[in-house]
Every structure is written in C-alpha cells, then in structure tokens.
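J.: what follows is a predicted protein model with its sequence.
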Amino acid sequence: MEHPDSPHGGGHAAPQARPSFVRRWLKRLCWLAVLAIVLPILQVLVLRFVDPPFSSFMAIRQIEAWTGGERDFHLYYQWRDLDRIAPSLPVSVIAAEDQNFARHRGFDLDAIEKARAHNARGGRMRGASTISQQTAKNLFLWSGRSWFRKGLEAYYTLLIETLWPKTRVLEVYVNVAEFGDGIYGAQAAAKRHFGKDAARLGANESARLAATLPSPRRYSASRPGPYVQRRAQWIQRNARQIGGEAYLESLR
C-alpha cells in the first residue's frame, strides 16, 4: 500500500499552474497603462527645467524631408530664453492666438463655444486652441484630427498647465512654433525673415510673425501679402489693448 505522501501516491499536491495567457497579457496591459500615464508626466516635468533640443513637429518635418528627397531642406532652430526675445513677439502671439492666456487653465471654454457656434453656421472653420494646447501639440504630438490625438493633447495640456508656470509655457511656445517651412522659434524666425537677433525685433515685425500663425507655410512674414498686413495691424491693436509689454509682467 502506498503512503499518501509518497511521490507515487495519489494524495500529493499537483504542480502549481502557470499564469494563464490572459493573465499575462492583462498584467502587460496594466504596465502599459501605467507607463502611458507616468511617461508624459516625466516628460513635462523634465522640460520645465530643460530646454527642448527639438520638438515632435521638427522631427516629423525632418523625416518628411529625408523620405521625400528634399535634399536642399534645412531645419532652423536655436533656443532663446524669454528675456532674450523682444517682448513684442510673445505679446503679439498672445494678442493673435490666445487673449485669455493669463486667465484660463489650458482650455478657453468661451472661445470653444464661440468657435462651435461659428462653425455650425458654416463658412471658414475656426479653431479655439490655446497657446498651452498648441505647445503640447507642437512639442509632443503630430498634426491630425483623431480623437486619440486630441485626447493626448488634452492630457499633455493639463500636465503643462499644472507643472509649468505661465511664463514657461509662453517661453517654450515661442521657441518651438513654426514661422516658415523648417523655421522654428523666435531666433530662427528673426534671422531668416529679418536678418536680425530675436531681441531686436520691432513691434511690426513681431506682429507680422504672429500673423502667419497657424499657417506659416502659406503666409510669409518677410514678404507679407494683404492678409498678413491687415492681420498684423489687427494684432498690434490687440496687443495695445491687452496692455502691451506690461501684460508679460502679469504672468510672473
């Protein structure tokens, strides 16, 4: 008679079953979810203190040039701290793109509602992206209208508004915004369009640069057509109405 504890007996415990295929994949998905939440937080936190060497939009444009055989394409980008950029440029960008920049927390709900009502009437589509949203998109994402990309943009925008002061948001934006094909940021724009340093930009030059947004490959600041000239005049009026250079002090 075999002892119950005998290795040959029927009473010994069965080997522990390995985790099932489903359990293994659920665990992996959980880790991916955690990574998807934590990685953007780390990215945004690091870039509060470290100036980005490039943006997602710059990388995508460079890859397009390589794959498209654009051998003469050059990417122009040189970081400039906000205090080394003429104040007229960030003020012009705010006047043109996001006049509620100092008050909102990443999303301008009034502008969104006005844009929705305008677009419902038909005609030329109007957007309502804030500078914070555009910073998130330019720095981390890609162009497009999918809900997935919009969701990522919203998440990065919330992180930027939570982890960065307003002055950092503005500083990064004016350094990564596109001001012409392959021309990114205030310093490259000032050099390529006007042959001068970003610190020496005049009010009209700054307004013309801001007037090309968000279609800098369609419009030129250095060779402005009627649209850019009219919009630049409108931007200068708005810049004065919001307080001009004194507006920047309210962000500190």
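T.: Arrived safely.

J.: alpha carbons only for contacts and neighbour counts from here, please
T.: Will do.

J.: now the strands: where do they sit in the chain?
T.: 76-77, 183-184 (DSSP state E).

J.: Phe194 and Ser222 touch, don't they?
T.: Yes: using Cα atoms under 8 Å, Phe194 makes contact with Ser222 at a distance of 6.6 Å.

J.: most tightly packed of the strands of the chain?
T.: Highest mean neighbour count among those (mean count of other Cα atoms under 10 Å): strand 183-184, with a mean of 25.

J.: hey, where'd the helices end up in the stretch 101-250 of the chain?
T.: For the stretch 101-250 of the chain, the helices defined by DSSP state H, counting those that start in this stretch occupy 109-120, 131-140, 147-163, 166-176, 186-189, 203-211, 226-241, 246-249.

J.: out of those, which gets nearest to Phe101?
T.: Proximity to Phe101 (Cα to Cα) singles out helix 131-140 among those, at 7.1 Å.

J.: and the closest one, what's buried?
T.: The neighbour-count check on helix 131-140 (16 or more other Cα atoms under 10 Å) flags Ile131, Ser132, Gln133, Gln134, Thr135, Ala136, Lys137, Asn138, Leu139, Phe140 as buried.

J.: any idea which of the helices of the stretch 101-250 of the chain is most buried?
T.: It is helix 186-189: most buried of those by mean count of other Cα under 10 Å, with a mean of 28.

J.: which strands and helices sit next to that helix?
T.: If you count contacts as 3 or more Cα pairs under 8 Å, 6 or more residues apart in numbering; DSSP states H and E, helix 186-189 packs onto strand 76-77, helix 166-176.

J.: count of residues packed around Ala177?
T.: 25 (other Cα atoms under 10 Å).

J.: now Phe57
T.: 21.

J.: also this one, for the comparison:
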Amino acid sequence: MSQERPANRFRNQARQVPPTKAAGYSAGSYRAQSSGGRSSGSRSMSRGYWSTAKAFMRERPLLQRLYGYFLKLLLFAFLFSVLWVVVLKFVPVWFTPLVVARKVEAIGAGEDSKIYKTWRSYDRISKEAALAVVASEDQNFPTHWGFDLDEIKDALSEKRKRLRGASTISQQVAKNVFLWNGRSYIRKALEAYFTILIELIWGKERILAVYLNVAEMGPMTFGVEAASQRYYGHAASTLSRAEAARIAAVLPSPRRFSIRNPSAYVQRRTSQIMRQMRALGGQAYIRDL
C-alpha cells in the first residue's frame, strides 16, 4: 500500500516571500523590483566599465590604434579562414603542414625525403577503405557534428596517467589540413574552430575524402592511394576489405606499425576492424553521408 509523502515544511517555509502586503508590497512587485534592481545594477556597472575603458583608450592614442589594428586583424583572419575552407571544398589538398614537417625532418636527418602522395576523389577510392577508417577511428562519424561527446566523456572518465585520444575524423582533418602538430590550448581551440567550419561548409563526404587523402599511412606515405600503390601494388579503388582494414589498423601510429610487414598486434587489430565493419552493416553504413 503506497503512503503519501509528507510535506517538506522546511522547503515550503524557505519559499515564502519576505515582504508582505501589510508592508505595501505584493509578492510579484517585490520580485520584479528586486530582479529589476539587480539587472539594472549590473547594466550600470557594465556601462561604467566600458566608459572607463573608452576614456582610458582616448587618453592613449597609440593604444587605441593598436586596438583598432587588432580588431581588423581578427576580422581578416576570420574571413581568410572561411575563404580557405570554401576553396578547399573544391580544390584537392596537395600538401599539409604535416607533409612539410616530415619532409624537413627527413632532409635534416639525411634520409630519403621523397613524399608518396597521390590525390584521388572520393568516387575513385574503395568504399571498403572509407568504411575501414570509420570503423577504426570514428564509428559515430555519420551522425555527430564534429565532436563525439560520448567518446570525450568516456576518455575523461578513464583513470589513466595519459588521456586516450577521443578525436573524431573531422577533428583530425581540421588538425592535419589547417594546423601544426603539437599539444596546446591554442591549437585545440583552433582545431575546434576549423572542425565546426568544415562540418558546416564541407559536409561528411568531403571530410572523409580529405581524410583518406591526407592521413599519414606509413613512412613518408600520405593518403590511401599512395599506401595502396606502395604496399599492395594496385589502385585504392580495388582495395579489398582485408587490405583496407590493415591500412586502418596502422593509423594510430603509422611510422611505428607496418602495412607491408604487419606485427601480431596489427594482424589482431585488422581482424577486429573487419568484425566492426560487418557489425556496422558494411558499406551501407556510409552510403548516405
């Protein structure tokens, strides 16, 4: 038999409005006046700060000019970044900061600095390769808006000395195409900004196409076409499921793991990726990007 919950008298007493009608106030008028007083007070304070700041700038013409230049620079950077993203929606990404960095590193070390990279449009790449990287790197890619909040939450909740990565394919593309390598709050903020831009302007298919063309897939090897030609001897358009899964298996560390001579770990990871590809429903999973 259900029992009626006792009234919370302490909470009811706490909700009583202090002023009474006897004091010349109604509950509504008291709330309106008190909230109005707070909002008008905060607005007055904000206007006061802004007036003080403007007066401070007027007294220092050089600082005022520098402030104007800074605002113009911000506007120029914003317009340029949007234009850059729009252009790359239609133009192949021939090089990235990472490609340049690898080239410079190889020259500095006296090693072979030849870059293996060949651009291929999305329709000339096996959809097994597209499905493999989605299954391996970002299974929520078709549905999220650039950030996988569930993955981020899981990564933060794990008790590790070093947080595991939770970057989506969109975030990786934003970093590889527009930014430098490294870890800093500034770079992460810019990565988030470019991730939003490419999600809005490029769309999923273009993001995945760029990823498949710029991701590092071996020493001095960028893009699935170059990896397929170099390690399998044929075009990316004819990649089998097993070949595509092995390429995806080395993506976490493409200079450590090998497609041509896969370690036991790479072979296990390849099998896992193939199972995930089947579990997602095959190529139909990415058909309507």
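T.: Looks like it arrived, so ask away. All figures in this text were calculated on a predicted structure; none of them were measured in a lab.

J.: output the strands of the first structure as TSV; include the columns distance to Asn119 of the first structure.
T.: Formatted as TSV, the strands of the first structure follow (distance: least, Cα to Cα, whole Å):
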stretch	distance to Asn119 of the first structure
strand 76-77	35
strand 183-184	30
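
J.: so which of those gets nearest Ala120 of the first structure?
T.: Using Cα to Cα, these put strand 183-184 closest to Ala120 of the first structure, at 33.4 Å.

J.: and the closest one, how far from the second structure on average?
T.: Compared with the second structure after fitting, strand 183-184 of the first structure deviates on average by 0.3 Å (mean Cα distance after the TM-score superposition for the first structure).

J.: about what we covered before: kindly reformat the helices and strands packed on helix 186-189 of the first structure as a markdown table containing distance to Gln99 of the first structure.
T.: Below are these laid out as a markdown table (distance: least, Cα to Cα, whole Å):
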| stretch | distance to Gln99 of the first structure |
| --- | --- |
| strand 76-77 | 26 |
| helix 166-176 | 13 |
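
J.: now do the contacts for the residue most central in space within the second structure.
T.: For the second structure, Gln171 is the residue whose C-alpha lies nearest the centre (Cα atoms, centre = their mean; 2.8 Å). By Cα atoms under 8 Å, 6 or more residues apart in numbering, the contact set of Gln171 of the second structure is Gly146, Phe147, Glu191, Ala192, Thr195.

J.: ok, of the residues you listed, which one's closest to Ser40 of the second structure?
T.: Using Cα to Cα, the contacts of Gln171 of the second structure come closest to Ser40 of the second structure at Ala192, 35.5 Å.

J.: give the aligned equivalent of that closest one in the first structure.
T.: Alignment note: Ala192 of the second structure maps to Ala154 in the first structure; criterion TM-score structural alignment.

J.: what sits closest to that match if chain neighbours are left out?
T.: Using Cα to Cα, 6 or more residues apart in numbering and skipping the chain neighbours, the partner closest in space to Ala154 of the first structure is Gln133 (7.2 Å).

J.: then Ile41 of the first structure?
T.: The spatial neighbour of Ile41 of the first structure that comes closest, neighbours along the chain excluded (Cα to Cα, 6+ apart), is Leu159 at 6.7 Å.

J.: contacting residues around the one you found?
T.: Neighbours of Leu159 of the first structure in contact, by Cα under 8 Å, 6+ apart: Pro40, Ile41, Val44.

J.: for burial, what's the neighbour tally of the last one?
T.: By that I understand Val44 of the first structure. 22.

J.: corresponding residue for it in the second structure?
T.: Under TM-score structural alignment, Val44 of the first structure pairs with Val85 in the second structure.

J.: list the residues that contact the closest residue to its match other than its chain neighbours.
T.: Spatial nearest neighbour of Val85 of the second structure, excluding adjacent residues (Cα to Cα, 6+ apart): Ile198 at 6.7 Å. Applying Cα under 8 Å, 6+ apart, we find Ile198 of the second structure in contact with Val85, Ser170, Ala174, Ile207.

J.: out of those residues, which is nearest to Leu73 of the second structure?
T.: Using Cα to Cα, those come closest to Leu73 of the second structure at Val85, 18.2 Å.

J.: the closest one and Ile201 touch, don't they?
T.: Yes: between Val85 of the second structure and Ile201 there is a contact at 7.4 Å, judged by Cα under 8 Å.

J.: show me what Gln267 of the second structure aligns to in the first structure.
T.: By TM-score structural alignment, Gln267 of the second structure lines up with Gln229 in the first structure.

J.: ok, its match - contacts?
T.: Arg208.

J.: any idea how far it is from His193 of the first structure?
T.: With distances taken as Cα to Cα, to the nearest Å, Gln229 of the first structure is found 15 Å from His193 of the first structure.

J.: ok, now Ile183 of the first structure?
T.: With Cα to Cα as the criterion, Ile183 of the first structure and His193 of the first structure are 9 Å apart.

J.: excluding its backbone neighbours, what's nearest Trp94 of the second structure?
T.: Trp119 (7.2 Å).

J.: no wait, Trp142 of the first structure
T.: Nearest to Trp142 of the first structure is Phe57, by Cα to Cα, 6+ apart, at 6.3 Å.

J.: next up, the contacts around that neighbour.
T.: Asn138, Leu139, Phe140, Leu141, Trp142.

J.: what's the match for it in the second structure?
T.: Aligned counterpart of Phe57 of the first structure in the second structure: Leu98 (TM-score structural alignment).

J.: what does Pro216 of the first structure give?
T.: That one, Pro216 of the first structure, aligns with Pro254 by TM-score structural alignment.

J.: can you tell me, leaving aside adjacent residues, what's nearest to that match?
T.: Gly218 (4.7 Å).

J.: what's the match for that neighbour in the first structure?
T.: When the first structure is aligned by TM-score structural alignment, Gly218 of the second structure is paired with Gly180.

J.: give me the number of residues near that match?
T.: Close neighbours of Gly180 of the first structure, defined as other Cα under 10 Å, add up to 23.

J.: I'd say it and Pro214 touch.
T.: No: here Gly180 of the first structure does not reach Pro214: they are 10.2 Å apart, not a contact under Cα under 8 Å.

J.: in the second structure, where's the longest helix?
T.: helix 27-58 (DSSP state H).

J.: ok, the first structure next?
T.: helix 21-49.
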